Structure formats: structure tokens, C-alpha cells
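A.B. asks: Predicted coordinates and the sequence they were generated for:
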Amino acid sequence: MFNQTSIQEFKSTLRGGLIEPQDQGYDDACKVYNAMISKHPRMIVYCADVADVIQSVNFARENEMLLSIRSGGHNAGGLGICDDGLVIDLSRMKYIQVNPQAKTAVVGAGCTWGDVDHATHAFGLATPSGIISTTGVGGLTLGGGIGHLTRKYGLSIDNLLSVDMVLADGSFITANDNQNQDLYWAVRGGGGNFGVVTAFTFKLHPIDMVYGGPMLYEMSEAEAVMKWYRDLIKYAPDELNGFFAFLTVPPGAPFPEHLHLKKMCGIVWAYTGPLEKAEEIFKPIRAFKTPALDFVGPLPQPALQSMFDAVYPTGLQWYWRADFVNELSDEAIAKHLPFGEGMPTMHSTMHLYPVNGAASRVNKKDTAWSYRDATWAMVIVGVDPDPANKEKITAWTKAYWEALHPYSAGGAYVNFMMDEGEERVKATYGENYKRLVTIKNKYDPDNLFRVNQNIKPTAEKMTV
């Protein structure tokens, strides 16, 4: 095992910083987006470049240390940090190179989606990401990448052209259609199981202004809205994306005062077609029911992408549960309604993200992400700033999920999962799980990269 001398030797090889428990700033360095997670690593390495990542992987492997990888720190289960191990923090590897002619961007693993939107929007370009711009590029992409552009341009992984990676043996490789194709297949949905991705190359699309935002309805109208939305989104043109939500209206601008802290249902729309056609597209939507609030209109794509950042800052308590959903039956809708009405705190919510459209036209065996035939990715989150409400938000989330799980497709989107055990991981990858194990055996047979939704190698050695 390592001692203080070996740590000092390791430290001397790094361009970035290394923080230990006795160092100033350690407590802040341990914090992640989900404040319900409290872990205390033996050391955190702020990698400045690929060389630092290689040194860190080698040190962890040689000293049999638990190893976790942190990009944006947004992971639901706090899997970017670990107790008593080594954290590879990539947040300083923040760079973006946009090629407007080729419509591609090379993105460092420390970037957030807000960084990417800022860099690409200058050229009138974008790539699919999530719905919160403070989310790290690395975690969201490796898990799949669902967001406002999914129905038009697919998942983030469907636009991932190449990755640079450091493997468990410390070697550096590139994986794409021409090199290490098995690894390229696995990282598109297989999470951080196979190495540390240090850079991503994305395909970009001509997106500048979109027509989007939230439409909110009275909770008493939720059943009718869900039935109407269920039928609409199944057959909507790819340019029209909209996720359904139960929510509580925040008590501040730009929301009107009479709606503050009111429980409502709504749809957050994102139309990426020609703006001159937007009003025509939304005529039947607005004709269905007059919403209590209609904030849908033209806005820059980064503005839509960051619309909810202020509502969900870092440091809230989160408890997550999720499922993929094929059908939203009348019976399932009836189960949803009391939980929407019973949201325990202002930040708690349920979302149904559509994954049909372009994402559904990729074969389920073409990437590790296997639920291409699902209609929605459902997520239920109990959220609150006060740790005293931990049990309340957890109980509501668990009960909600247990009531709706029988109506699900089985597995869940890995980025929405807590630490839920091996069977849930297997259910999430379905037919692709065995192939992922084969690739894990090849690139990480000792399961060095196991602080994740873990795909265990078949000959995993005993770990300390």
C-alpha cells in the first residue's frame, strides 16, 4: 500500500492539484450536485491533462485503490465520488474546438453542456444534450444523453463520433468507427465502465433559435392533458419535442404571483423546425386547452437549455427512481395522478421524456443503449434543500415508483438511477449486457472502473 512518501512522489508527477483530507478546501472538494451524497475520498486529483489522468489511473491500480471519475458531478447516485479512494476530477480539462465547416466539436471531459452551448451557438450549431446546462458532458453522454433535441437528432451518443480514453492499464487510445470499434460501441450507453474518457468529438447540427418553453395546466386537468399528450407525441413530427411534468411553480419571476407554489402539470416544448412554421404547429396544441401559463415562444437554444438551472442549483437533496415506458395506459395515468397531487416539496417532480423519433430509428444493437423501442424515459425525483426532509422525499419517490413500475418496460436510463443493484443494471442493458461483459473482460478484467452502474467482468478478482 502507499505511504506519504509515495503520495508525494505521485503528487510531483502531476500538473494539476491533489487534495487530501487534511488540506484546506477538502470539504468543498467532496461536494457533488446531490447533497444527499456524503463521501470522503482519500485523495482527489484535479487533472490538468491526459498525462495526469494516466498517472492517476496507474497510481490507483498499482495501490489497489477504489477509483471514481468525476466530470460535472451531477450523477444521481453520486458515483463521481467514493469513500477512502481516489477521485479523478476532470473539471480542469475544459476546452472546446468547434469546426464549423465540418460541423464537429472536440470537447474536453471537464466541460459542462453550458460550455458546449456557448461555444457552438456562436456558429448557429448545437448537439443533443440534456435539460440542465450545468450537467457535465462526460456523465450525460456516456449514459446516453436524453434532452430537448432527442426526437429530432437522437441521443447524445447518436452524435458521438469519437472518444479519447485512458484504459485501466494506463494506455491511451481513440475509439471510433475505424479504431477500437468494440469500445466505441460500449461507451455509447455503457457509462464509465471501460476507462476514463478525456475528450469527446460530436457531430453538430444547424440549430440557432428554437420555439420552446413550458405550458402549464391546472392539476385538475392532468388526466386530460396526459391522455392528449400521450397520443400527440407518439405521432408528432421529429421537430417537435415535449416532455410532460408534474411540478410546483417556483415563487418568483418570471412566474406570475397567483401561480407561485401551485402544483400543476405541464409540457416543456422544444420545436426545432423553421420558426415561420412554429405558430402553425402550435395552433392545435393551444386549441386543445388554454394553458394557465404559456411561456412558449422563440428563444436561443442555450436559453432553453439553461432555463431550469436556477431552479435546481447544486447542493439540493435528491432521491431518484426511473423506468422506461412503452405505453401510458389509462390505468397508469390514474396511478400517476395522486402522486402528482401529493408532491412533497417544491422541487420534487416527475418527468416523461420522449425517446421516440430519431432516437428510436437506431437499432438497439448498434449501441449499448438498448431501449430504442421505448416511448418515454420516466424519472421521479424527490428534491429539497433541507436534509430534514430526506425521508419525506425518499418515501414519496419510492412509493410513486413502486406504483408505476408494473406499467414500465423493465429497465431504466442509467443516468437516472441510484445504486440499485446488479439486476437493475442487467435489466437496463437487456440483450446487450452479455456483449458489454465481454468488452469489460477485455479492457478492464479486474474491474478497476467499478464506481458506476457496474458491468462486472466474469473473472473479477478480489478487490480491497
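C.D. replies: All right, it came through fine. Owing to the predicted nature of the structure, the values given are computational and were not obtained by experimental measurement.
A.B. asks: from here on, contacts and neighbour counts on C-alpha atoms
C.D. replies: Fine.
A.B. asks: Could I get the full set of helices for the stretch 251-400 of the chain?
C.D. replies: For the stretch 251-400 of the chain, applying DSSP state H, counting those that start in this stretch gives helices covering 278-288, 301-305, 330-341, 390-404.
A.B. asks: what does the longest one contact?
C.D. replies: Contacts of helix 390-404 from elsewhere in the structure, counted by CA atoms under 8 Å, 6 or more residues apart in numbering, are 36, 317-322, 332, 335-336, 339, 343-345, 348, 380-384.
A.B. asks: Second structure for comparison follows:
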Amino acid sequence: MSIGSDRPHAINWQALADALRGPLLRPGDADYENRRRVWNGVIDRHPAAIACCADAEDVCTAASFATRVRLPITVRGGGHNVAGLAVRDDALMLDLGDMRHVDVDPQARIARIEGGALWQDVDAATQPHGLATTGGFVSTTGVGGYTLGGGVGWLMRRCGLAVDNLLEAEVVLADGRSLVASEQRHADLFWGLRGGAGGLGVVTRFTSRLHPVGEVLAGVVFHPIEAAPWLLRTFRDVTPKAPDALTAMLVVTSVPPLPFLPASAHGQRAIALAYCWSGAPEQGARTVAPLAGYGQPLGRHEGVVPYAVWQRTFDPGAPAGHCYYWTTSQLDDLDDMLIEVLLRHAEAPPDPLCELHIHHLGGAVANAPSTATAFAHRDTPFFVNVIGHTAEAGRFPAVRDWTCSFRTALAPHARRGVQPNFAGETADIDTRAHGVVAQARLAELRARYDPLGLLAAWRGG
């Protein structure tokens, strides 16, 4: 049965409002405009209603209602997905923003995380115990969408992806039923939740493994853009052999007005090394020296800091309400020809806020079996994210065109797939985030757990 068939001509919204503990917002209601907005300011969609869920029971109630009236459902956790999967025109948004509690069991080293939590909520609860798990590169990212898309981050090479640390998930299905998925129960669903990019159910609670992580050796070193070819080649050579405790990235960016950087360089294009070492600091200093010790940098900010402090370092570079368009490419190598392509496009963007991020994988990410979860890119040595970003809506078309042309230039050098958490187009998440076998398996799971397709928001744009 298709969405919309057999739908009553008038939806009794008051019945849903009366059944919820949290408020139900309709267009024109106070806070509707605020709640419909997501992190990416380009996304301007108007749901039919927003159910501000107070707890998992509210999620069950709202999902059951949507099934009865054949109404598409979207789920807002942190609202940080660049393609705006949290909101869709004329759908029912389940807003989990009031469900952010994190309960930590330090002896068992697990955290029980409500579906609306952000990574800063998790860090605040786990760090007093000297514990952490892999979270986003910025702390304002929501746990839910990030985990369902795989979950790369500063701890991934030592601790694995977010999906590798997920022990079980409490899930509300589209018809309102609630169940617990794990390796022992509903294992097929559990496989799909770990990297399948959503569309299987609403996770109201994640139970995740924690690791001993207190302080980390971390930093950022800015170089003139002229140093970029050398740094990229060294990054290519050093990172595949690096110990698992090191996660690093190179960022082509514009020099920000930070106190450790010379005023004369502010606004110029540069390349920055950012790194996080979660092992013994002395070994980390030796390991990162071939990259961090190169040449005459414009400036550096490094040291031993609490992991939660480092996790917030890049939050100012991703403010809510700006206009974003991203793309991502998976790479087998950073050969010299590819390096030339990367730099030619990254050096002259249409807005100084645009960036290029070059990452490496390996370590615990690659050590897990490729079929253990739905995440499709474990064996990829490198990936790049092209971050189209502007604070001015009038510049957005040029930023989007630049990002798309960058992707076209990278295509001859890249694998076909994309990481769903960095895909700017919903169509890419549906068609290019997984291989043929995984795609078929996910389609079968969606047909079983959401036969009406109410949760597959991207299918309708």
C-alpha cells in the first residue's frame, strides 16, 4: 500500500495532541518555526505537524497515529544531517530534542543514551568517569543520525566506529510497536541500524560501549597553502602505518582570526593538520612528529587536554543556520595526480568558509568484518569531504556548484560509494551509500519493518 492511500480526508490532530505527553505543534503555533528548522539553513521545509516527544511512549503514540492515517514520518534527533533528513514537507516530524538523558554505568563501561542526545551530552556524562566512545568531529552532532550512518570520529581508529560500539538499541517501529535490537534479539534489524542510514525505526535509546579515554594529545597546525603538496604526500605515507591511537586529518581552509595565528595571514587559504592521539602522550608526540614537526608553520595550538575539550574545538566552524552543501568521496590512494586535483579546486572556493577535509581510516575501523554492520566503507584507506559553506544565502548557488564540480573532478579517482553522514543529496543516501548486496538486504528489512514506507523520508525528497 502506498503512502497516502486510504488516508482520511481530515486528520484529527487534536486526538494526537491529547494522547501525547509533549506538545504537538502545527503551523502557526508558537515554537513551530523554531522546531522545524534544522542545522543546515538551506533546508526550508514545513511538516504537517511536529510531535515534541517527551519519552519513548510518546514516540509509540505518534508513530501509531501516523500509521493509521498513512502519514510519512521523519525523525529529528540533533537535526544536524546536511541533507535535512529530519524534516519533510507535509510529514509528521517526531522531535526527540527533549529526550537527551545519558545514564552511565562506569563499572560495566556502558552508556544508555536517549535518542535526542547530542555528543556533548554524552561527553558531559562519560568524561567524569574517564570514559568515552566514538562521537562526531563536532560535539553538536546528534547521536542518532550520526550512529545510524556509521559514525566516524576522533576515536574511531582505536575504538571503532559508533556502530561498532552499539550494544543494543530500543526501537519504535513505524506502526508504534517497540522492541530491543541487539546481536541476540532481532539481529537482522540490528545489522541494518548500524550504518543503514535510517528508515527502519525510531531509536529511542542507544546502549553503547565506553572506553578509557580521559586526556588526549591533540592539536592543530596551520601551514601556508604552498606546503600542501608536501603535507598531503606525507599524510599519504605516514597514516597507513600509524598506530591505532592516532586519528588525523588535513583541512584546506581560510586562516581564522585566532590569537596564535598572525594577523597578516587571516583570511588567506592555508592547510591545517588536526590530530588526536588517545594513547600515552610521549608516544603520541613521536608518532605525529613527521606531520606536526614539518617546516615553518603559520602557528600551532597543541597539548594534552581532556577529550571533551578537544571534541568541542571545531564547534565554532559549524554554526547552525549557515548554508551548507557537502559531498564525500572514498579513495584508495592519494596519488600525485589526485593531490593536484584536490588543491586546484580547494584553493579558490566561492566563499572563504568552504573547506576540504582529507581523512584516513584503517585501525579498528578496518579490522571489523566488512559484513558485520551495514556501514559500507571499512576498507577505504582515505576519504575526503568537500564542505560547501557560506553564511550568505545569496552565495549558496555558487557554493553548491563548486561542491558539485569538485565531486565531478574527483570521480575518476574515487570509488562509487558515499558515506551517508556526509552526503548533501538524499538520492545519494538511497542509491550510493551501500553496495548492491547490502542495498538489497536493507530494502528487504525496510519492507518488513516499515511496509508502508512511512520512515523512508528521502524517497519523497
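C.D. replies: Ah, there it is. None of these values were measured; they are calculated from a predicted model.
A.B. asks: Need the TM-score between these chains.
C.D. replies: The TM-score (TM-score structural alignment, normalised by the length of the second structure) is 0.95; 454 aligned residues with a CA RMSD of 1.7 Å.
A.B. asks: hang on, the earlier thing: which of the helices of the stretch 251-400 of the first structure has the highest mean neighbour count?
C.D. replies: helix 301-305 (a mean of 22; mean count of other CA atoms under 10 Å).
A.B. asks: List the contacts of the residue nearest in space to the middle of the first structure.
C.D. replies: With distances taken as CA atoms, centre = their mean, Leu140 lies nearest the centre of the first structure, 3.7 Å away. By CA under 8 Å, 6+ apart, the contact list for Leu140 of the first structure reads Ser129, Gly130, Asn415.
A.B. asks: before we move on, the earlier item: filter the contacts of helix 390-404 of the first structure down to the ones in strands?
C.D. replies: Gln317, Trp318, Tyr319, Trp320, Arg321, Ala322, Ile380, Val381, Gly382, Val383, Asp384 (DSSP state E).
A.B. asks: Write the PyMOL selection for whichever of the contacts of helix 390-404 of the first structure are buried.
C.D. replies: To isolate the buried ones among the contacts of helix 390-404 of the first structure in PyMOL, judged by 16 or more other CA atoms under 10 Å, type:
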select buried, resi 36+317+318+319+320+321+322+332+336+339+343+344+345+348+380+381+382+383+384
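A.B. asks: Helices of the stretch 151-300 of the second structure, start to end?
C.D. replies: Assignment of helices within the stretch 151-300 of the second structure using DSSP H, counting those that start in this stretch yields the ranges 156-159, 187-193, 228-238, 281-292.
A.B. asks: quick one: buried residues of the second one?
C.D. replies: If you call a residue buried by 16+ other CA under 10 Å, then helix 187-193 of the second structure has these buried ones: Asp188, Leu189, Phe190, Trp191, Gly192, Leu193.
A.B. asks: What of the third one?
C.D. replies: By 16+ other CA under 10 Å, the buried positions in helix 228-238 of the second structure come out as Ala228, Pro229, Leu231, Leu232, Phe235, Arg236.
A.B. asks: list the contacts for the fifth one?
C.D. replies: What it means is Phe235 of the second structure. Listed by CA under 8 Å, 6+ apart, the contact partners of Phe235 of the second structure are Leu291.
A.B. asks: Could you check which residue of the first structure pairs with it?
C.D. replies: For Phe235 of the second structure, the aligned residue in the first structure is Tyr229 (criterion: TM-score structural alignment).
A.B. asks: Please name the residues that touch the aligned residue in the first structure for Asp351 of the second structure.
C.D. replies: In the first structure, the residue matched to Asp351 of the second structure (TM-score structural alignment) is Thr345. Counting by CA under 8 Å, 6+ apart, Thr345 of the first structure touches Gly382, Val383, Asp384, Ile393.
A.B. asks: Under the alignment, what does the first one map to in the second structure?
C.D. replies: The reference is to Gly382 of the first structure. Using TM-score structural alignment, Gly382 of the first structure sits opposite Gly388 in the second structure.
A.B. asks: same check, this time on Phe288 of the first structure
C.D. replies: Aligning on TM-score structural alignment places Phe288 of the first structure opposite Tyr294 in the second structure.
A.B. asks: ditto for Leu436 of the first structure
C.D. replies: Applying TM-score structural alignment, one finds that Leu436 of the first structure aligns to Leu442 in the second structure.
A.B. asks: Surely that match is in contact with Ala197?
C.D. replies: No: taking contacts as CA atoms under 8 Å, Leu442 of the second structure lies outside contact range of Ala197: 9.7 Å.
A.B. asks: For Gly195 of the first structure, see how far away the aligned partner of Phe190 of the second structure in the first structure is.
C.D. replies: Aligned counterpart of Phe190 of the second structure in the first structure: Tyr184 (TM-score structural alignment). Distance of Tyr184 of the first structure to Gly195 of the first structure, given as CA to CA, to the nearest Å: 11 Å.
A.B. asks: Check Ile88 of the first structure too.
C.D. replies: Taking CA to CA, one finds Ile88 of the first structure at 11 Å from Gly195 of the first structure.
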